[in-house]
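Undergrad: Have a look at this prediction, sequence included:
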Amino acid sequence: MSVLSIEAVSRTDHLNDPDAPQATSIRVAVSAVVRDQAGCVLLIRRTDNDKYAIPGGGQEPGETLTEAAVREVFEETGVHVEVTTLVGLYSNPAHVIAYDDGEVRQEFSICFRARPLGGEPRTSDESKEVLWVKPTDLDDLDIHPSIRLRIAHGLTDDRDPYFT
């Protein structure tokens, strides 16, 4: 019998911080602004930094970007989604993420809009809370500025994709 041990990894996001550590890696990440029929946004409360965020994570070998987004949303929330459009490409070198294992990653994320198809919201190893939030209530939550930017862009349906 084999036992899989999962250690919690914590992260610290640095944005426009002159004392931030230098990035040592870049990894393709995806995220999704998922809205239900009432216009609420699907959010998670992350286990690694305790902030609210849209679901997302790293692309795996053999996946398309949209397949990665669908998988990550389901893994973190229990909600099945369909990707509908591109929100934007986020690669701000002034946003680095320092992990407690020593990795320091430059932000590089492709964000999509998606609509829910089914499933039941549930937490995971990466999410300690899953909730649908009215856009008017987003200001009440602790959300990193880089995620707030993606949400704002995702809520504006008639704009061209954002890129940096």
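TA: Everything's here; your move.
Undergrad: Could you use CA atoms for every contact and neighbour count after this?
TA: Noted.
Undergrad: Off-centre distance for stretch 99-112?
TA: Distance of stretch 99-112 from its chain centroid, counting by CA atoms, centre = their mean, to the nearest Å, is 11 Å.
Undergrad: got it, and stretch 107-126?
TA: So, by CA atoms, centre = their mean, the centroid of stretch 107-126 is 8 Å from its chain's centroid.
Undergrad: measure it end to end?
TA: With CA to CA, to the nearest Å as the measure, the ends of stretch 107-126 fall 18 Å from one another.
Undergrad: Check stretch 91-98 too.
TA: This stretch, stretch 91-98, spans 16 Å end to end (CA to CA).
Undergrad: Next one for the comparison:
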Amino acid sequence: MRRHDYEGDPNAPTPNSLVPAASVVVVNDRGQVLLQRRVDNGMWALPGGRMELGESLAGCGIRETKEETGVDIVITGIVGTYTNPGHVFAYDDGEVRQEFSICLLGRPTGGELAVSDESHEVAWFDPREVDSLPMVEGIRRRVNDWRSGQYPVVR
């Protein structure tokens, strides 16, 4: 399913959904960050997705990271909360979701890089390399917030 991100766009569609979600800045012992290239918009992103019933926020981040990248992680902190009502995601099926995401910090514990039906590339990047990657602004903001070292951030 395709997705289009709107942030601060007066022509954005009206949201009809609010879904808790987690994303994770996973950092390895070399200081590299784990990113996936999403199938739905072709952009590089942090692993993450919607929380399921009966699941904790940390459990959501761990599950989504494993599903989308093949990497096992532990959660070590929180980068920030992202709840901008002016940031919406429009999906092909008519859902228009208002942003509600908690960005966690994680460390890899095992697994191997692997693509999924949601990602067609997965890689570790030096933080300086991230600036040149195609990425939606909301994800870039999370990465920059992590790089600032001044978290947790509330947005």
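TA: Alright, I've got the coordinates. Fair warning: this is a prediction, and the values are worked out from it, not measured in the lab.
Undergrad: so where in structure 2 does stretch 109-118 of structure 1 end up aligned?
TA: Here stretch 109-118 of structure 1 aligns to structure 2 at residues 101-110, judged by TM-score structural alignment.
Undergrad: so what's the residue nearest the centre of structure 1 up against?
TA: Using CA atoms, centre = their mean, the residue of structure 1 that lies closest to the mean C-alpha position is residue 56, 3.5 Å off. Residues in contact with residue 56 of structure 1, defined by CA atoms under 8 Å, 6 or more residues apart in numbering, are 29, 30, 31, 32, 69, 72, 73, 76.
Undergrad: Was I right to think the second one contacts residue 114?
TA: No - here residue 30 of structure 1 lies out of contact with residue 114, judged by CA atoms under 8 Å, at a distance of 12.0 Å.
Undergrad: For burial, what's the neighbour tally of residue 131 of structure 1?
TA: 16 (other CA atoms under 10 Å).
Undergrad: Just give me the match in structure 2 for it.
TA: Residue mapping for residue 131 of structure 1 onto structure 2 gives residue 123, with TM-score structural alignment as the criterion.
Undergrad: rewinding a little: what's the most distant pair in the contacts of residue 56 of structure 1?
TA: By the measure CA to CA, the contacts of residue 56 of structure 1 have their two most distant members at 29 and 76, which lie 14.1 Å apart.
Undergrad: between those two, which one's more packed in?
TA: A count of neighbours by other CA under 10 Å puts residue 76 above the other of residue 29 of structure 1 and residue 76, at 26 against 20.
Undergrad: picking up where we left off before, the match of stretch 109-118 of structure 1 vs structure 1, average offset?
TA: With the two structures superposed, stretch 101-110 of structure 2 lies on average 0.5 Å from its match in structure 1, counting by mean CA distance after the TM-score superposition for structure 1.
Undergrad: Name the residues of that stretch that come out as buried.
TA: In terms of neighbour count (16 or more other CA atoms under 10 Å), stretch 101-110 of structure 2 has its buried residues at 101, 102, 103, 104, 105, 106, 107, 108.
Undergrad: Ok, stretch 146-164 of structure 1 next?
TA: Neighbour-count burial for stretch 146-164 of structure 1, with 16+ other CA under 10 Å as criterion, is recorded at 147, 148, 150, 151, 153, 154, 155, 162.
Undergrad: Which members of these are positioned in helices?
TA: In helices, judged by DSSP state H, the following of these are found: 147, 148, 150, 151, 153, 154, 155.
Undergrad: just those residues now: which is nearest residue 22 of structure 1?
TA: Within these, distances to residue 22 of structure 1 taken as CA to CA reach their minimum at residue 147, with 21.0 Å.
Undergrad: thinking again about what came up before, present the ones in helices among the buried residues of stretch 146-164 of structure 1 as TSV; the columns should include distance to residue 16 of structure 1.
TA: Below are these laid out as TSV (distance: CA to CA, whole Å):
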residue	distance to residue 16 of structure 1
147	15
148	15
150	17
151	20
153	20
154	23
155	25
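Undergrad: just those residues now: which is nearest residue 86 of structure 1?
TA: With CA to CA as the yardstick, the closest approach to residue 86 of structure 1 among those comes from residue 154, at 8.5 Å.
Undergrad: Trace the closest one over to structure 2, please.
TA: With TM-score structural alignment as the criterion, residue 154 of structure 1 pairs with residue 146.
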